[in-house]
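*Asks:* Fold the following for me, if possible:
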Amino acid sequence: MKAKGFSLIEVLVAIIIVSIGLVGLMLLQAKSIKYTHEITNRNTAVSLIDEMFEILSADKENIFEIYPPIKPFYDDIKTETIYFDRNGKIRFTESECPAFNQPLKGKAQASCWLNRVYEQLPGARELKNEIKICPSFKSGTCAGDDYTGSMVEITLVWQATEKDTCGADNVCRYSARIEL
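*Replies:* All right, here's what the predicted structure looks like:
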C-alpha cells in the first residue's frame, strides 16, 4: 500500500524554490524603490523647467531684441538678458525673491523659481554653476552671439539620491528646449 502525502525531500525542494522566488521579488522591490526616487526628482525638474519657460514667455520684452515683433513671430533672442548671459549663466539669485506675498513679475519670479529649484532638487544649490538658461540651436550648446531665432534651452542638475542612477558622477541632468 502506498502512503499518501509528500516526502521530506519534496517539501525541502519546494521551500528552496519558493525562497529563491521571494528573494528575487525582494531585490526587485529594492531596485524599484531606488529608481522611484530619481523618477520623482526628474518629474520635479520637468515641472520646474516648464515653470521657467512660462516666466520667460511672459516677459518677451526683456528676451527679444525687437518687441513687439515686426514679423508675425518672435525671433532674435538677446544674448544677454536679465535672466541669462551668453554662456547660459543665470543672472539672478534666490536672495532676490521677496519674502512677502505679492504679485511677482520677471526677475523676481525667476528668483523665487530658483529658490524652488534649490529646495526641491537635492544638491542643486551646490551644483548651481551647472544650471543654465540660454538661446540654443543645438541641444546642450549655448548659441552665443550669432544666434537668431527663438529657441531657449534650460538645464537643471541635482545630486542623485542613489548610486548609479544618473551616471558615473552621480549628478543628474535634465535639459529641455522650447520655442518662445
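*Asks:* From here on, just use CA atoms for contacts and neighbour counts.
*Replies:* Will do.
*Asks:* what about the helices in the chain?
*Replies:* Along the chain, counting by DSSP state H, helices occupy 8-57, 106-120.
*Asks:* and of these, who's closest to residue 171?
*Replies:* Counting by CA to CA, residue 171 lies closest to helix 8-57 out of the helices of the chain; the figure is 10.9 Å.
*Asks:* To compare against the first, here's the next sequence to fold:
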Amino acid sequence: MKSNGFSLIEVMVTLVLTTIGILGMVAMQGRSIQYTQDAVQRNAAVMLTSDLLEIIRANPTEIFQKAPPSDPFYSGFKNTSIFYKAAGSDFATAPADCPSNPKTAQEMRDCWVASAQASLPGAADLFEDAFYVCRSSTPGNCDDKGSMLEIQLAWTVKAGTCPDDRAPNDTTCIYRARAEL
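*Replies:* Presented below is the predicted three-dimensional model:
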C-alpha cells in the first residue's frame, strides 16, 4: 500500500479548517466592534435623556401649571413649554458657547441641545425631524394627553447596522424614553 501524499492531504485539511476558524473570528470581531459602537451611542442617548429630565425637574414652573406639583400623581402639565418639541419643529439654534453655569431654564435647555448635537453622530442634521419631547398617553404618540413625558433622540449609523426595529430608516437609530415627572 502506498502512503505517498497522505501527510500532504492532512496538512491541507488542517489549513482549510484553520482558515475557516480565523475568518469566523474576524467576522465575530467585526460584529463586536459594531455592537460596541451601538452601545456607546445608546449610552450617550440615555445620559442625554437623563440630563434633560433633570433639567425639566429642576424647572417645574416651566412645565407644570402649579409648581411644585400638589400631589405625587399631579398631571397638570402646561399646554406649552420651552421644553416641548414636536417632530419637525426646532427648539432653537444651539448656542456657540454655553455659559459655564447656565442659570435660566432656556440656557439649560439650549446647552443641552448643544451637548446632544455634539455627543450623537449626525444629531445636528436629525434634530429637527427625529428628536421630540412631548406629553404622551401611549408610546410613540405625541397626543398632549396623560401624565407621561416622552423623549426621543436619534443619531446616524452605517446603513443596516441599527438593531432597533422602530428606527425610521436603515441609517438612523433612535432612543425613546418615557418618564412620569
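*Asks:* Just the TM-score for the two chains, thanks.
*Replies:* Laid over one another, the chains give 0.84 as their TM-score (TM-score structural alignment, normalised by the length of the first structure), with 170 aligned residues with a CA RMSD of 2.2 Å.
*Asks:* Save the helices of the first structure as a markdown table, and put in distance to residue 163 of the first structure too.
*Replies:* Listed next are the helices of the first structure as a markdown table, based on distance: least, CA to CA, whole Å:
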| stretch | distance to residue 163 of the first structure |
| --- | --- |
| helix 8-57 | 9 |
| helix 106-120 | 19 |
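*Asks:* Of those, which is nearest residue 172 of the first structure?
*Replies:* helix 8-57 (8.4 Å).
*Asks:* Can you check which of the helices of the first structure gets nearest to residue 167 of the first structure?
*Replies:* helix 8-57 (11.9 Å).
*Asks:* residues in contact with residue 91 of the first structure?
*Replies:* Residues in contact with residue 91 of the first structure (CA atoms under 8 Å, 6 or more residues apart in numbering) are 82, 83, 84, 85.
*Asks:* my bad, should have said residue 140 of the second structure
*Replies:* By CA under 8 Å, 6+ apart, residue 140 of the second structure lies in contact with residue 150.
*Asks:* Check the spacing between it and residue 59 of the second structure real quick.
*Replies:* 25 Å (CA to CA, to the nearest Å).
*Asks:* so which of the helices of the first structure gets nearest residue 63 of the first structure?
*Replies:* It's helix 8-57; of these, that one is closest to residue 63 of the first structure (CA to CA) at 7.2 Å.
*Asks:* and that closest one, how far from the second structure on average?
*Replies:* Superposed on the second structure, helix 8-57 of the first structure shows a mean distance of 1.0 Å to its aligned residues (mean CA distance after the TM-score superposition for the first structure).
*Asks:* and that helix, what other elements does it pack with?
*Replies:* helix 106-120, strand 151-159, strand 171-179 (3 or more CA pairs under 8 Å, 6 or more residues apart in numbering; DSSP states H and E).
*Asks:* Weed out the non-buried ones from the contacts of residue 91 of the first structure.
*Replies:* Taking 16 or more other CA atoms under 10 Å as the criterion, what is buried in those is 83, 84, 85.
*Asks:* residues near the nearest residue to the last one once chain neighbours are set aside, how many?
*Replies:* Looking back up the chat, that one is residue 85 of the first structure. The shortest distance from residue 85 of the first structure to any non-neighbouring residue, by CA to CA, 6 or more residues apart in numbering, is to residue 79 (6.3 Å). If you count neighbours by other CA atoms under 10 Å, residue 79 of the first structure ends up with 22.
*Asks:* My read is that residue 79 of the first structure contacts residue 65, right?
*Replies:* No. Using CA atoms under 8 Å as the test, residue 79 of the first structure is too far from residue 65 to be in contact (9.1 Å).
*Asks:* any chance of the helices and strands packed on helix 8-57 of the first structure in CSV, plus mean neighbour count and distance to residue 12 of the first structure?
*Replies:* Below are those laid out as CSV (neighbours: other CA atoms under 10 Å; distance: least, CA to CA, whole Å):
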stretch, mean neighbour count, distance to residue 12 of the first structure
helix 106-120, 19, 50
strand 151-159, 23, 46
strand 171-179, 17, 46
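*Asks:* could these go into a markdown table alongside distance to residue 144 of the first structure?
*Replies:* Formatted as a markdown table, these follow (distance: least, CA to CA, whole Å):
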| stretch | distance to residue 144 of the first structure |
| --- | --- |
| helix 106-120 | 22 |
| strand 151-159 | 12 |
| strand 171-179 | 16 |
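*Asks:* out of the ones you listed, nearest to residue 94 of the first structure?
*Replies:* Short answer: helix 106-120, nearest of those by CA to CA, at 4.7 Å.
*Asks:* Could you find the counterpart of residue 60 of the first structure in the second structure?
*Replies:* In the second structure, residue 60 of the first structure lines up with residue 60, judged by TM-score structural alignment.
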